[in-house]
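*Asks:* no sequence for this one, just the structure:
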């Protein structure tokens, strides 16, 4: 048992090296998705190390769940910022992200070497695991984010928009429509308690971060249109996907799929889902799936550079928004307009993810009664038995090998 931090616990300055080693440990051991990551963070940084107290940690989690971007990585970035300033923030993000990114890049290079019944079975099994993982995400998010008829309707409308306009533009439209509808229909809701979070980010730094965020969002597509360089193309696609992720890491799936899969894309639907399944088995943030896709975007050693570009680009918008909002968060979060917009946008996210569950996830992975049965088994393991995702990955891979051997 570890003593609970006292109510007056206050952050003490630390060193970036200390932050790096602490988050490297978390990056190597934090499995189970963003909610589990937040539990690991609280145990290590609130209970054990007392970097912050529970109230400040809860306020920080609330902020990062409200904003677009990878919530657990944003929390870690902010904790590093609180502990050791900008160098600590960079150290926290790097250490938490690096282990899973390295593992997924290694998988990208080794997957083509997998041949025969075993290799094809593992790859098809990973695709089937993706069906169960995404179905679990849709199930859980629908219960939380669409608890009433109005928000459920917003989710259905978003699903229809994405199915009718199967591109990144359709997903942006779905989120915009959802947010505006939320402003109209979802103003009623539980009042938010005032926050007490103060990470001492100046208003000038916050405004600068927001300007940089907007400039990259508007400028990268123009730059990509003017050049054929793969690095710029990758940066544009992954930055745009990272800027639109509301609702957690699972939602990056349809956004990235719209950018990298297809006639003009860099990966096939099968490669995409196999990597997504593999991402469930590694510790750390799910956004590191971008490193796998980036490695496949260019041949040979050049894939390492595109993997690094994709990794930075998909995380950068969420971190810029976090820094930009910090100076204004305490006043902003209690406004009715802001809360209504987010209720609508989050409901739309459920519809977007449900559309992705159908295409490409289900239609790519489920090609026989046996593959459907294996997907159901994996789904029940996740939902009913609460089996850790990495165990489900092992079960799915073994099942894929068995199906391939029988076939």
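*Replies:* Good, I have the coordinates. Please read all numbers here as calculations on a predicted model, not as lab measurements.
*Asks:* switch to C-alpha atoms for all contacts and neighbour counts from now on
*Replies:* OK.
*Asks:* which residues does residue 249 contact?
*Replies:* 34, 69-71, 285-287 (Cα atoms under 8 Å, 6 or more residues apart in numbering).
*Asks:* what's the burial count for residue 380?
*Replies:* Counted with other Cα atoms under 10 Å, the neighbours of residue 380 add up to 16.
*Asks:* What of residue 89?
*Replies:* Residue 89 is flanked by 24 other residues according to other Cα under 10 Å.
*Asks:* which residue is nearest the middle of this structure?
*Replies:* By Cα atoms, centre = their mean, the chain has its centre lying nearest to residue 249, at 1.9 Å.
*Asks:* And it, how close does it get to residue 359?
*Replies:* As defined by Cα to Cα, to the nearest Å, residue 249 lies at a distance of 18 Å from residue 359.
*Asks:* Could you do residue 365 as well?
*Replies:* From residue 365 to residue 359 the distance is 10 Å (Cα to Cα).
*Asks:* Please say which of those two ends up with more neighbours.
*Replies:* Counted by other Cα under 10 Å, residue 365 and residue 359 do not tie: residue 365 has more neighbours, with 25 against 17.
*Asks:* ranges for the helices of the stretch 101-250 of the chain?
*Replies:* 116-145, 149-164, 168-185, 203-226, 230-243 (DSSP state H, counting those that start in this stretch).
*Asks:* can you tell which of those helices is closest to residue 273?
*Replies:* helix 116-145 (4.9 Å; Cα to Cα).
*Asks:* give the contact list for residue 239.
*Replies:* Counting by Cα under 8 Å, 6+ apart, the residues that residue 239 touches are 217, 310, 313-317.
*Asks:* Try it again at 10 Å.
*Replies:* With contact set as Cα atoms under 10 Å, 6 or more residues apart in numbering, residue 239 has these partners: 213, 216-217, 220-221, 233, 256, 309-318.
*Asks:* can you check residue 65 too?
*Replies:* When contacts are counted by Cα under 10 Å, 6+ apart, residue 65 touches 71-72, 74-75, 246-248.
*Asks:* For the helix or strand harbouring it, what is the distance to the chain centroid?
*Replies:* Using DSSP states H and E, residue 65 sits in helix 54-66. Relative to its parent chain, helix 54-66 has a centroid offset of 17 Å by Cα atoms, centre = their mean, to the nearest Å.
*Asks:* again with stretch 206-226
*Replies:* 21 Å.
*Asks:* Comparison target, given below:
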């Protein structure tokens, strides 16, 4: 793709021009939030078409580099990418507005899905989503295949992936998965000598404010949740912690959330979890909006009705999106100098390999609650093959599952 260079801002009326440009950018982000189906890869294609080729907010090379940077951070890649673009165009204020506009459609839809799941008759819901649940497992199986295909390049990566999958499947505890990610990164750090040496390194200058804010919120939320025992506060802390440790996007998020909120805390049933995981595939925007669905269902036990569940959805959404946003604000300021170091590059091999293992384990963990019937097995396999074919969009597959549930 031909590189498109940004035109310099005009000298007169500069602040007004930037303000108008910011408004136009937010409208473009809203359009993406309402139409960007298919996950980070599809989001990238739409950003290239709208933000680069049409609007020329940045070049294709700049967009790809920002995306690569976001992929090595915990959190939702597409969300961090579009937020980082807003940061470059208009600073923190535009970046926060960008985040809000981007996530609002998906979070609203998934909050509504959580409320609907709570107040519909259980048998009606079960019939409606009976085919969406195995379809969701097919999506996870496809994600495991794609992630493994991209990041598994060495024997060490294979060993880490297999070991992580076995341990994650065996020890279904909330702290197991983050620990595996950290250990995986530490193991491959010792392979840094195999990375190419970059000479003439620039001195590293770090602005710590956003990192301190990220860490401060993490500690404060944990202490406040432990002291008050209020469920919305604890939900925020749970999602904030998970959002701070999820490398690899929504594929790795699913097993983390299943382990904590279904297996450990039992805020929702495996069937409800799978139903939401399938529905989020048919929703535009970030897959991390799944947190709003879980937060809404988790608040049912508080007995505060619809308002309480909406509060739970907001706590889940805020918790899952905030850490990645703060971290990208922190890292983008000095990334060009940090990536000169071989240790940083080497650790990513282990983190990515463990992430692939977690998604592989999630495929089996999520299938277990389903009835072991030929229909469910066929639906998992057909979903996997359709996604591999890449001709039918994900929302069409989920929509077909919902229609089938309504008919039968």
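*Replies:* Received it, and whenever you're ready, just let me know what you need. Predicted, not measured: the structure shown is a model, and the values here were computed from it.
*Asks:* Tell me the residues that contact both of residue 365 and residue 359 of the first structure, please.
*Replies:* Contact criterion Cα under 10 Å, 6+ apart; residues shared by residue 365 of the first structure and residue 359: residue 269.
*Asks:* quick revisit: a markdown table for the helices of the stretch 101-250 of the first structure, including distance to residue 30 of the first structure?
*Replies:* Shown next, in a markdown table, are these (distance: least, Cα to Cα, whole Å):
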| stretch | distance to residue 30 of the first structure |
| --- | --- |
| helix 116-145 | 18 |
| helix 149-164 | 31 |
| helix 168-185 | 30 |
| helix 203-226 | 29 |
| helix 230-243 | 21 |
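*Asks:* Relative to the second structure, which residues correspond to stretch 57-75 of the first structure?
*Replies:* Counting by TM-score structural alignment, stretch 57-75 of the first structure lines up with residues 63-81 of the second structure.
*Asks:* corresponding residue for the residue nearest to the centre of the first structure in the second structure?
*Replies:* Taking TM-score structural alignment, the alignment pairs residue 249 of the first structure with residue 250 from the second structure.
*Asks:* just residue 158 of the first structure next, same as before
*Replies:* By TM-score structural alignment, residue 158 of the first structure lines up with residue 164.
*Asks:* Residue 141 of the first structure and residue 96 of the first structure, how far apart?
*Replies:* Noted for residue 141 of the first structure: a distance of 25 Å to residue 96 of the first structure, by Cα to Cα.
*Asks:* wait, I meant residue 81 of the first structure
*Replies:* From residue 81 of the first structure to residue 96 of the first structure the distance is 14 Å (Cα to Cα).
*Asks:* more neighbours, the two?
*Replies:* Shown here are residue 81 of the first structure and residue 96; by other Cα under 10 Å, residue 96 has more neighbours (28 against 24).
*Asks:* isn't that one right up against residue 40?
*Replies:* No. Counting by Cα atoms under 10 Å, residue 96 of the first structure stays clear of residue 40, with 11.9 Å between them.
*Asks:* quick one: common contacting residues for those two?
*Replies:* Any residue near both residue 96 of the first structure and residue 40 by Cα under 10 Å, 6+ apart counts here, and that gives 26, 29-30.
*Asks:* re the thing from before, which residues sit in contact with the match of residue 158 of the first structure?
*Replies:* 158, 170, 176-177, 180-181, 183-184, 353-361.
*Asks:* mind redoing it with 8 Å?
*Replies:* Neighbours of residue 164 of the second structure in contact, by Cα under 8 Å, 6+ apart: 180, 354, 357-358.
*Asks:* Can you tell me what residue 35 of the first structure aligns to in the second structure?
*Replies:* Aligned counterpart of residue 35 of the first structure in the second structure: residue 41 (TM-score structural alignment).
*Asks:* quick one: contacts for the counterpart of residue 14 of the first structure in the second structure?
*Replies:* Matched to the second structure by TM-score structural alignment, residue 14 of the first structure sits across from residue 18. Counting by Cα under 8 Å, 6+ apart, residue 18 of the second structure makes contact with residue 90.
*Asks:* Helix or strand: which one has residue 18 of the second structure?
*Replies:* helix 14-35.
*Asks:* one step back: among the contacts of residue 239 of the first structure, which recur in the second structure?
*Replies:* Contacts conserved in the second structure for the contacts of residue 239 of the first structure, using both residues aligned by TM-score structural alignment, their matches' Cα atoms under 10 Å: 213, 216-217, 220-221, 233, 309-318.
*Asks:* what's the most distant pair in the residues you listed?
*Replies:* 233 and 318 (19.3 Å).
*Asks:* out of these two, which sits in the more crowded spot?
*Replies:* residue 318 (26 against 21).
*Asks:* Once you drop chain neighbours, what's closest to the more buried one?
*Replies:* Nearest non-adjacent residue to residue 318 of the first structure, counting by Cα to Cα, 6 or more residues apart in numbering: residue 69, 4.2 Å away.
*Asks:* how about that neighbour, secondary structure?
*Replies:* Here residue 69 of the first structure is recorded as coil under DSSP: H, G, I helix; E, B strand; the rest coil.
*Asks:* so how far is residue 257 of the second structure from residue 265 of the second structure?
*Replies:* For residue 265 of the second structure, the distance to residue 257 of the second structure - Cα to Cα - is 10 Å.
*Asks:* got the buried residues for stretch 294-309 of the second structure?
*Replies:* 294-300, 308-309 (16 or more other Cα atoms under 10 Å).
*Asks:* And stretch 389-404 of the first structure, by the same measure?
*Replies:* Here stretch 389-404 of the first structure shows 389-390, 392-404 as buried, counting by 16+ other Cα under 10 Å.
*Asks:* Which of those sits closest to residue 148 of the first structure?
*Replies:* Distances from residue 148 of the first structure to those, taken by Cα to Cα, are shortest for residue 389, at 29.2 Å.
*Asks:* Hmm, residue 280 and that closest one touching each other?
*Replies:* Yes. Shown here, residue 389 of the first structure and residue 280 form a contact pair, counting by Cα atoms under 8 Å, at 5.9 Å.
*Asks:* Common neighbours of those two, please.
*Replies:* residue 32.
*Asks:* Neighbours of the nearest residue to residue 315 of the second structure once chain neighbours are set aside, how many?
*Replies:* Ranked by Cα to Cα, 6+ apart and with sequence neighbours excluded, the top spatial neighbour of residue 315 of the second structure is residue 236, at 4.9 Å. For residue 236 of the second structure, the neighbour count with other Cα under 10 Å is 26.
*Asks:* Residue 172 of the first structure maps to what in the second structure?
*Replies:* So, by TM-score structural alignment, residue 172 of the first structure is matched to residue 178.
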